[in-house]
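> sequence-free structure coming up:
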C-alpha cells in the first residue's frame, strides 16, 4: 500500500552554506513540516585533505546542525562515503586518465544527491525535496510538463548543473531561492544571525579544494603519471610534458616550451602519452556529439531542433541545431565555431530561460566542407 504523503512536508538538503540555510528558513516560514539533512560524502582524512574546509566537510555538517537547531527542525546526517568514492571520485579519475575533463558536480547531482535525497524523503513520507540552488521550476499546462528555468539572478544561475532532473523529481522539488538575488539571501541570513551568514561560497571541487587535481589523483591512486612528448600540428616534438593528465584543451600556461607564437593544448593521445599543441584557431570546432541526454522541456525529439547551447558552466550559450541520434544521443552543430569544446563536460540546451535538456560531450570536431 502506497504511503500517503503530507503535501505540507519537506526534506531540506542542508549543505552547511548560507543558501541552503535560507532555503530551510523560507520553507519553515511558509509553514512546511521540515526535516533537515546533510549528506556526508567523504571524510577529509580518507582522501588526504587534512584540515581543509570544503563543501560537505565536518564543519559544514556542524553549521547545518546549528541552523537546524536554530530553526527548531529535526536534523539527520546521511552517510554515503563509500558510494561517493565509487561513483564520483573514481569516475573523476577514470575520465582524466582517458583524456577527458570530468564534471564531478554534475555527476554528484545526477548519481548521488537527488537520487538519494528523494529515496530518503520517500522513506520518511515527505512530499518535497528542497535545496538552495538558484533555479526555478514551473508547470506548463500546454506541454503537460514541469519546466526547469534559469534563476531570476542570472549571475548565480545554476540550471546548467541541474539538467539531469526528471519530471518525477521536478514535481517534488522546490528551489526557494530561484526568484531572489543572492544579496537578498545574505541579508536574510544576517538578519537571522545564522552562524554561516558570512560564509564564503564553495568554488572548487569539494574533494580537490586546492585545485591540484593531479596531486590528488596521485595521492589517491598511488600512481605517478609519466612524462611524454609535446607535439605540434606538423609532428615536431617541442618539449616534454610531466603527465598528460596535467593538460586540458585550451591551456596555454605551464607548457614549458619555446615557440615563435602562442601555442595551446589542442588534444591528447593517452595511449601514446602525447600532448598536442597548436595555434588558437585550432581550438575551434562547430560540432559535438553528446550522450546520456536527459530531455526536460519535451520528449526526445524525432527531428532537428533549434536551441541555444552552452558547453561549460560559465560559457555564454550560442545558437545551434540539435540532431537526435536516437533517444539518448545528439549531434549538435553550432552556427559559429566554439572554442575548446571538451570531452567529459556537459552540454546544456536552452530555449530562452528554459532548459530543454542536456548530456555529456563524447566527441568534438569540425563539419566537413
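Sure, I can see it. Worth saying up front: this structure is predicted, and the values here are computed from it rather than measured.
> switch to C-alpha atoms for all contacts and neighbour counts from now on
OK.
> In three-state terms, how would the residue most central in space within the chain be classified?
Compute the mean C-alpha point of the chain, and by CA atoms, centre = their mean the closest residue is residue 106, 2.9 Å away. For residue 106, the assignment made with DSSP: H, G, I helix; E, B strand; the rest coil gives helix.
> Residue 161 is in contact with that one, correct?
Yes - the pair residue 106 / residue 161 is scored as a contact, 5.2 Å apart, by CA atoms under 8 Å.
> Tell me the residues that contact both of those two, please.
Common neighbours of residue 106 and residue 161, counting by CA atoms under 8 Å, 6 or more residues apart in numbering, are absent.
> secondary structure element for the residue lying farthest from the centre of the chain?
Within the chain, the residue lying farthest from the chain centre (CA atoms, centre = their mean) is residue 260, at 37.8 Å. Per DSSP states H and E, residue 260 falls between elements, in no helix or strand.
> returning to what we had before: if I pick the residue nearest to the centre of the chain, what's in contact with it?
Contacts of residue 106 (CA under 8 Å, 6+ apart): 161, 162.
> before we move on, the earlier item: list the contacts for the residue farthest from the centre of the chain?
Counted by CA under 8 Å, 6+ apart, residue 260 has zero contacts.
> likewise the one 3 residues further on?
Under the criterion of CA under 8 Å, 6+ apart, the contact list for residue 263 reads 252, 277, 278, 279, 280.
> burial count for residue 124?
Residue 124: 15 surrounding residues under other CA atoms under 10 Å.
> Quick check: longest helix in this structure by residues?
Secondary structure of the chain read by DSSP state H shows that its longest helix is helix 58-71.
> Name the surrounding residues that touch that helix.
14-17, 21, 25, 28, 36, 38, 40, 43, 53-54, 74-75, 77, 194-196.
> continuing past it, what's the next helix or strand?
Downstream of helix 58-71 (by DSSP H and E), the next one is strand 75-79.
> is it true that residue 269 touches residue 99?
Yes - under the criterion of CA under 8 Å, residue 269 makes contact with residue 99 at 7.2 Å.
> another one to put next to it:
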C-alpha cells in the first residue's frame, strides 16, 4: 500500500518545522460490509460495481430527501432515481433499499438555505446535505442498524463502511487511526469542497472507490460494464430535484418559499440609482459577479458596455453594479469566514499550535484552481483569509475549503461583513 506523507506549514510553529505523518488509503478488509449511497448516476453505480467485483459484502442504499415530485419535471424525481438504483443493484446482484430523510433535509439543509437567501447570501446546499443528511442522518441510521444486528447476532462483523461516488479520498494513519480527507487523482473533478465539513466520525467509516480514477475513464468503464443507463445520465448537484436548478426556473422554485418585497429593487451605479428590478424577484435571485440584466442607456457614454453585480444589500433592497467584468470592485483580497469546521480533531490541534496565520491553499467554487492564501483564526469559528492574488466575485454564503498539500483542513462560509 502506498504511503503518503503530509506536511503542515504554519507561520509560526509550522514554519519552524515540517511535520510529516504517514497515511495510507482507507479501505475495507475482505468480507467487510459496505453500504453504497446510490442515486442511479454513473459515479455511485460504478462505485458499487467496483466494490462488488472486489468481493466485498455490498448493499445499495438510496435516500429520498424531497417530497414534491412536481418540483422536478424532467429532472431527477425520486421514484425514477429509485427505480434505476433497483435496476443497477439487480444487475450487480446486490440488495437495495431506501431511506426517507425529507424531514432532515428540510430542517438541516433547505430551511437554513432559505434564511441565507433572505439575508442576500448565496448558499451551497450540497455542503450541508453531505454533512447532515448523507454523512449525518444516513450514517447514523446505518450505525444504529449495524449495532443492533451485532447485538442480536444477525451479522458476523462489526466492521462496516459507507461508500459514495464522490471524487475524493480518505486516508488513515494505521498507528493511531487518525483519518484525513484528501484530494483525489482527478483534480478537475475533485469534490472535497462539498465534503469539507463532514464530521470526523463519519469520515472514519467512509471510502471513495473512485479516488484513483478520472471521470472520463469512469464513464467509459461503466458503459463497458453494462451500466449504460447510468453512464448516459446527466449529472446533478445543488437542489437536484429542481431541474434545471439554475436560471429562471430555479428562481421560480425558490420564489414559492421566499417572500418578495413590496418595493422595487434599487440598482445603484457610481453612487446613484440608475434603475429598478421588479419587487417580485427579490435580492436573493441575483448573484454577485453575474451580468446585470437591466437595460441601461447605451447612448450615454457613462453607461455604455456591460455591467455586473458587485454587491447586494438585502436590508435596503439594493443591488450595486459596476462597469466591466474585470472591474476592481468585483475583486477582493481579504475575506472573513464564519462557521468554520475542522475536518478532524487532530488537524485542529495541529493548527492550534500556531501563533499567527497558516499558509494554505483555498478553493471557493467547484473546479477552481487552488489559490495560495494565509488564514488567521480568531476563535469561535471565525477566521480571516488573505489571498495572494485578488479573487473575483467572492460571494457571501458560499463555502471556502482550505488545504495543505493534498490534505483538506476544513471549511466554512464566506461572511457578508468585511474583515
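Looks like it came in fine. These numbers were taken from a predicted model, which means no experiment stands behind them.
> overall similarity of the pair, as a TM-score.
Laid over one another, the chains give 0.89 as their TM-score (TM-score structural alignment, normalised by the length of the first structure), with 357 aligned residues with a CA RMSD of 2.3 Å.
> picking that back up, of the contacts of helix 58-71 of the first structure, which belong to strands?
36, 38, 40, 75, 77 (DSSP state E).
> And the second one, what's its match in the second structure?
Pairing criterion TM-score structural alignment: the partner of residue 38 of the first structure within the second structure is identified as residue 62.
> contacting residues around the closest residue to its match other than its chain neighbours?
Nearest in space to residue 62 of the second structure, with sequence neighbours left out and distances taken as CA to CA, 6 or more residues apart in numbering, is residue 98 at 4.5 Å. Taking CA under 8 Å, 6+ apart as the criterion, residue 98 of the second structure is in contact with 61, 62, 63, 64, 82.
> With residue 327 of the first structure instead?
With contact taken as CA under 8 Å, 6+ apart, residue 327 of the first structure is in contact with 293, 300, 301.
> Can you get me a residue count around the first one?
Counted with other CA under 10 Å, the burial measure for residue 293 of the first structure works out to 23 neighbours.
> how about it, what's its partner in the second structure?
So, by TM-score structural alignment, residue 293 of the first structure is matched to residue 340.
> now swap in residue 328 of the first structure and tell me
So, by TM-score structural alignment, residue 328 of the first structure is matched to residue 381.
> any idea whether the closest residue to its match other than its chain neighbours is helix, strand or coil?
Spatially, and ignoring its direct neighbours in sequence, residue 381 of the second structure is nearest to residue 340 (4.4 Å; CA to CA, 6+ apart). Following three-state DSSP, residue 340 of the second structure is assigned to strand.
> State the distance from residue 340 of the second structure to residue 107 of the second structure.
Going from residue 340 of the second structure to residue 107 of the second structure by CA to CA, to the nearest Å gives 20 Å.
> still on that earlier bit, counting neighbours, what do you get for the match of residue 328 of the first structure?
14.
> I'd assumed residue 341 was in contact with it.
Yes - the pair residue 381 of the second structure / residue 341 is scored as a contact, 7.0 Å apart, by CA under 8 Å.
> can you tell me how far the aligned partner of residue 83 of the second structure in the first structure sits from residue 24 of the first structure?
Alignment note (TM-score structural alignment): residue 83 of the second structure maps to residue 62 of the first structure. Distance, residue 62 of the first structure to residue 24 of the first structure, by CA to CA: 16 Å.
> Which of these two has more residues huddled nearby?
Ranked by neighbour count (other CA under 10 Å), residue 62 of the first structure and residue 24 place residue 24 first, with 28 against 15.
> Translate the more buried one into the numbering of the second structure.
So, by TM-score structural alignment, residue 24 of the first structure is matched to residue 48.
> Just give the number of residues close to residue 205 of the first structure.
Using other CA under 10 Å, the number of residues around residue 205 of the first structure comes to 15.
> ok, now how distant is it from residue 216 of the first structure?
Noted for residue 205 of the first structure: a distance of 11 Å to residue 216 of the first structure, by CA to CA.
> hang on, the earlier thing: name the residue in residue 269 and residue 99 of the first structure with the higher neighbour count.
Neighbour count, other CA under 10 Å: between residue 269 of the first structure and residue 99, residue 99 has more, with 24 against 12.
> give the contact list for that one.
Residue 99 of the first structure touches 244, 245, 268, 269, 270, 343, counting by CA under 8 Å, 6+ apart.
> Neighbour-wise, which one of those leads?
residue 244 (27 neighbours).
> so what corresponds to it in the second structure?
Checking with TM-score structural alignment, residue 244 of the first structure has residue 283 as its match.
> Quick check: its match touching residue 320?
No - assessed by CA under 8 Å, residue 283 of the second structure is found out of contact with residue 320, at 10.9 Å.
> Mind listing the shared neighbours of the two?
With CA under 8 Å, 6+ apart as the test, residue 283 of the second structure and residue 320 both reach residue 312.
> how near is residue 109 of the second structure to residue 224 of the second structure?
From residue 109 of the second structure to residue 224 of the second structure the distance is 37 Å (CA to CA).
> which one of these two has more residues nearby?
When residue 109 of the second structure and residue 224 are compared for neighbours, residue 109 comes out ahead with 23 against 11, by other CA under 10 Å.
> List the contacts of the corresponding residue of the first structure for that one.
The alignment partner of residue 109 of the second structure in the first structure, by TM-score structural alignment, is residue 88. Residue 88 of the first structure sits next to 104, 107, 108 when contact means CA under 8 Å, 6+ apart.
> Which residue in the second structure aligns with the second one?
For residue 107 of the first structure, the aligned residue in the second structure is residue 128 (criterion: TM-score structural alignment).
> Not counting sequence-adjacent ones, nearest residue to residue 393 of the second structure?
Nearest non-adjacent residue to residue 393 of the second structure (CA to CA, 6+ apart): residue 289, at 4.8 Å.
> Equivalent analysis for residue 56 of the second structure, please.
residue 31 (5.3 Å).
> which SS state does residue 326 of the first structure fall under?
coil.
> and it, how far is that from residue 311 of the first structure?
Residue 326 of the first structure sits 21 Å away from residue 311 of the first structure, going by CA to CA.
> Check residue 342 of the first structure too.
8 Å.
> now swap in residue 155 of the first structure and tell me
For residue 155 of the first structure, the distance to residue 311 of the first structure - CA to CA - is 17 Å.
> Repeat that for residue 250 of the first structure.
14 Å.
> now do residue 158 of the first structure
Residue 158 of the first structure is 14 Å from residue 311 of the first structure, by CA to CA.
> Just want to know which of these two has more residues nearby.
The residue with more neighbours, out of residue 158 of the first structure and residue 311, is residue 311; 26 against 19, by other CA under 10 Å.
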